[in-house]
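*Asks:* predicted model follows, preceded by the sequence.
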Amino acid sequence: MTSDDSARQGQGQARTIETHAVLAPERAEAVLDLLAEAARHDGQQAVSEQGRLQLRGGRRTGVSHLLLTVGDGELVGYAQLEDTDPVEAPAAELVVHPAHRGRGHGRALGSALLATSGKRLRVWAHGGHAAARHLAQVLGLTLFRELRQMRRPLTGLDLPDPVLPPGVSVRTFVPGQDESAWLAVNAAAFAHHPEQGSLTERDLADREAEPWFDPAGFFLAERAGTVVGFHWTKVHAEEQLGEVYVVGVAPDAQGGGLGRSLTTIGLRHLAAQSIPTAMLYVDADNKAAVTVYERLGFTTYETDLMYRTET
């Protein structure tokens, strides 16, 4: 546990930051409530889907939870630190309750993250808001990654028929059968990607247990019985938003248009459910993927930024 008892709030409340390897269920629910309140205020989540999943289900290797409380234990801030990448610095996300901002809590959490990580840190700023950019500057972090959210309308969707490479067929994912094959092709397709390529059996099981999971929108491309590509779609029911959740193609199957065809198949699936809009995330420096998505009618909607300590 680390604390900053000298940090006083407007009404004399002490600020305390505790670090936990695992959160009890009631603590995890309190953090999720905090995240939901911040999302309602900000219009987007401050902690990624992966981070929210890691709040539940017990201990996660390399994951730490920092809880910032004031007074008699009121939870007003949260940060998550994930130190699982063998090469990159630990990655973090943080949030402060909207009613408690402007009091130094964000800086306190950021400083605690720096101390916990040994001053090797990467931090996401979802939406790239001015306050987050200012906090990154105060903490001495520099921008190094830009993740774009792109969107396109699905109403009246008019895309050319998908043309699959010779010998390739597409079917939907079968829970209890296809997990190992999907994990293998996902790891190969995203060997260069620190988050997506490292997904584990537990990570996949977490997602299969979520209410939004629908195997009918999870498409696998096969050649000679081997999975060589996939398009996993997701529906955000409350927002009436369809997502190109992830598209991947095995290295030896790339370059033949399979990724574009799988994307089209998934978009048609979403449009058939009367979902009005589709969205996706793509790294800004992945010029090839950005070009493909732009040709499919996507345009940039907002941007997430990642900052890091100097290396």
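*Replies:* Arrived safely, thanks for sending.
*Asks:* alpha carbons only for contacts and neighbour counts from here, please
*Replies:* Will do.
*Asks:* which residues in the stretch 201-311 of the chain form strands?
*Replies:* Assigned by DSSP state E, counting those that start in this stretch, the stretch 201-311 of the chain shows strands spanning 218-223, 226-236, 241-249, 277-283, 299-308.
*Asks:* which of those strands sits closest to residue 16?
*Replies:* Residue 16 lies closest to strand 299-308 among these, at 24.7 Å (C-alpha to C-alpha).
*Asks:* give me the buried positions along that closest one.
*Replies:* Going by neighbour count (16 or more other C-alpha atoms under 10 Å), the buried part of strand 299-308 is 299, 300, 303, 304, 305, 306, 307, 308.
*Asks:* closest one of those residues to residue 10?
*Replies:* Distance to residue 10, by C-alpha to C-alpha, is smallest for residue 307 among those, at 29.9 Å.
*Asks:* what's the closest non-adjacent residue to that closest one?
*Replies:* Nearest non-adjacent residue to residue 307, counting by C-alpha to C-alpha, 6 or more residues apart in numbering: residue 143, 4.3 Å away.
*Asks:* and for residue 144?
*Replies:* Nearest to residue 144 is residue 307, by C-alpha to C-alpha, 6+ apart, at 5.7 Å.
*Asks:* from residue 102, how far out is the one you found?
*Replies:* 21 Å (C-alpha to C-alpha, to the nearest Å).
*Asks:* where along this protein do the helices fall?
*Replies:* Assigned by DSSP state H, the chain shows helices spanning 25-42, 49-53, 105-116, 130-138, 179-189, 201-208, 258-272, 287-295.
*Asks:* which parts of the longest one are buried?
*Replies:* So that's helix 25-42. Within helix 25-42, the residues scored as buried using 16+ other C-alpha under 10 Å are 28, 31, 32, 34, 35, 36, 37, 38, 39.
*Asks:* and the closest residue to the second one other than its chain neighbours, what does it touch?
*Replies:* Counting by C-alpha to C-alpha, 6+ apart, the nearest residue to residue 31 once its immediate chain neighbours are dropped is residue 78, at 7.0 Å. Counting by C-alpha atoms under 8 Å, 6 or more residues apart in numbering, residue 78 makes contact with 31, 65, 66, 67, 68, 94, 95, 96, 109.
*Asks:* ok, structure two:
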Amino acid sequence: MSAEPPAHLVEVTDRLSAAVVAEVGALLATALAADGVRPVSEESELRLAHGGPAGGGDLTARDAAGSLVGYARLERPAGDPEAEAELVVAPAARRRGVGAALLGRLEELAGERPLRVWAHGELPGSAELARGRGYERARVLLQMRRPLDGVDPDPHPRLPVGVTVSTFRPGTDEDAWLRVNARAFAHHPEQGSWTARDLALREAEDWFDPAGFFLAWREETTGPRLLGSHWTKVHPAGEVGDAPVGEVYVLGIDPDAQGTGLGRTLTDLGLAHLRARGLSHVLLYVEEDNNAAVALYRRSGFTRHMVDVSWQRPTSR
């Protein structure tokens, strides 16, 4: 039997055509069905559909017959010393050198920058590929879950004096939310850098529901001030489980309001909302080395479900 022909890589530095985006979407759906894990992040899916900042690009791998067998997304933000990527190989084309070919091209494009590559679900093949090329585990993101059957459907939150909670008003609350998000996640490598466009893209998604987006305001002499928020999300059946699953999507408290119990209050409101929608489980993501947050979530009934791993190419290469 002849050897499998090498994959042919095509680099796109701006935007893929609508036809190729549809091909990639089908590949991602096939990988999800086979692995039970979303193969790339929400951010990469949004940039695939809408484009991303300068420096990024999409890579496609095709076999000799022209069929799409792999996809990768590369980010090289201006002013950022590191490059970051995600890749996926069609289940029927695995262990034929496609992943290695994509990763090799990503390394070439990253140049002298340290390259980090996310592996969602830490599937055996991804870990084998990364270790085989000398990559090291650099960051681990835990997905934790808990059932919602024990959640109080009417939590009667205890709010600090002068604080009220309302739901998000599209077209009105964006600037206030972005300011608090940047302050709450000032040291987070992705969340804290969200822009108005990042928020607008998510508001345009089918899953966006302002009724599940809770904002805590305090009345001050200069007007209402946003102190924190809990943005919930609902994943449809088949995306992260056989049934729909809720998510603690973004929970952020302004540093000036931390320690007031507002985070727990907003959490309870969001979980009650998800239970009222008839969901049985909720998930969240947290850095594995954030011991305080992991311990807090465990006390709240969350347990480890799966991990995403960021593999880093040694800088000496």
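*Replies:* In hand now; what should we look at? Here the structure is a predicted model, which means the values were calculated and not measured.
*Asks:* give me the TM-score for this pair.
*Replies:* TM-score for the superposed chains, counting by TM-score structural alignment, normalised by the length of the first structure: 0.93, backed by 303 aligned residues with a C-alpha RMSD of 1.7 Å.
*Asks:* hang on, the earlier thing: wait, which of the strands of the stretch 201-311 of the first structure is closest to residue 73 of the first structure?
*Replies:* Evaluated with C-alpha to C-alpha, those place strand 299-308 nearest to residue 73 of the first structure, the distance being 30.1 Å.
*Asks:* packing partners for the closest one?
*Replies:* strand 122-125, strand 142-153 (3 or more C-alpha pairs under 8 Å, 6 or more residues apart in numbering; DSSP states H and E).
*Asks:* for the aligned partner of residue 113 of the first structure in the second structure, give its distance to residue 99 of the second structure.
*Replies:* Using TM-score structural alignment, the equivalent of residue 113 of the first structure in the second structure is residue 106. Going from residue 106 of the second structure to residue 99 of the second structure by C-alpha to C-alpha gives 10 Å.
*Asks:* then residue 87 of the second structure?
*Replies:* Distance of residue 87 of the second structure to residue 99 of the second structure, given as C-alpha to C-alpha: 8 Å.
*Asks:* give me the common contacts of these two.
*Replies:* Shared contacts of residue 87 of the second structure and residue 99 (C-alpha under 8 Å, 6+ apart): residue 70.
*Asks:* in TSV: the contacts of residue 78 of the first structure, plus distance to residue 295 of the first structure.
*Replies:* Output for the contacts of residue 78 of the first structure, formatted as TSV (distance: C-alpha to C-alpha, whole Å):
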residue	distance to residue 295 of the first structure
31	40
65	41
66	42
67	44
68	45
94	35
95	35
96	38
109	41
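*Asks:* so which of those comes closest to residue 74 of the first structure?
*Replies:* Nearest to residue 74 of the first structure among the contacts of residue 78 of the first structure, counting by C-alpha to C-alpha, is residue 68 at 8.3 Å.
*Asks:* quick one: map the residue nearest to residue 144 of the first structure onto the second structure.
*Replies:* Match for residue 307 of the first structure (TM-score structural alignment): residue 311.
*Asks:* what do you get for residue 272 of the first structure?
*Replies:* With TM-score structural alignment defining the correspondence, residue 272 of the first structure maps onto residue 276 in the second structure.
*Asks:* was I right to think residue 194 of the first structure contacts residue 85?
*Replies:* Yes. At 6.9 Å, residue 194 of the first structure and residue 85 qualify as touching, with contact defined as C-alpha atoms under 8 Å.
*Asks:* which ones are touching the closest residue to residue 265 of the first structure other than its chain neighbours?
*Replies:* The shortest distance from residue 265 of the first structure to any non-neighbouring residue, by C-alpha to C-alpha, 6+ apart, is to residue 162 (6.9 Å). Listed by C-alpha under 8 Å, 6+ apart, the contact partners of residue 162 of the first structure are 260, 261, 262, 264, 265.
*Asks:* likewise for residue 145 of the second structure?
*Replies:* 281, 282, 283, 284, 302, 303, 304, 305.
*Asks:* from residue 220 of the second structure, how far out is the first one?
*Replies:* For residue 281 of the second structure, the distance to residue 220 of the second structure under the criterion C-alpha to C-alpha works out to 37 Å.
*Asks:* neighbour count winner among those two?
*Replies:* The residue with more neighbours, out of residue 281 of the second structure and residue 220, is residue 281; 19 against 10, by other C-alpha atoms under 10 Å.
*Asks:* report how many residues lie close to the residue nearest to the more buried one when sequence neighbours are not counted.
*Replies:* Spatially, and ignoring its direct neighbours in sequence, residue 281 of the second structure is nearest to residue 147 (4.3 Å; C-alpha to C-alpha, 6+ apart). Residues within reach of residue 147 of the second structure, counting by other C-alpha under 10 Å, total 16.
*Asks:* ditto for residue 197 of the first structure
*Replies:* Residues lying near residue 197 of the first structure (other C-alpha under 10 Å) number 17.
*Asks:* do residue 123 of the second structure as well
*Replies:* 14.
*Asks:* map it across to the first structure for me.
*Replies:* For residue 123 of the second structure, the residue aligned by TM-score structural alignment is residue 129.
*Asks:* tell me the spacing between its match and residue 46 of the first structure.
*Replies:* 11 Å.
*Asks:* do the same with residue 223 of the first structure
*Replies:* To residue 46 of the first structure, residue 223 of the first structure is 40 Å away according to C-alpha to C-alpha.
*Asks:* before we move on, what about residue 165 of the first structure?
*Replies:* Residue 165 of the first structure is 40 Å from residue 46 of the first structure, where distance means C-alpha to C-alpha.
*Asks:* that's all I had, so thanks and see you.
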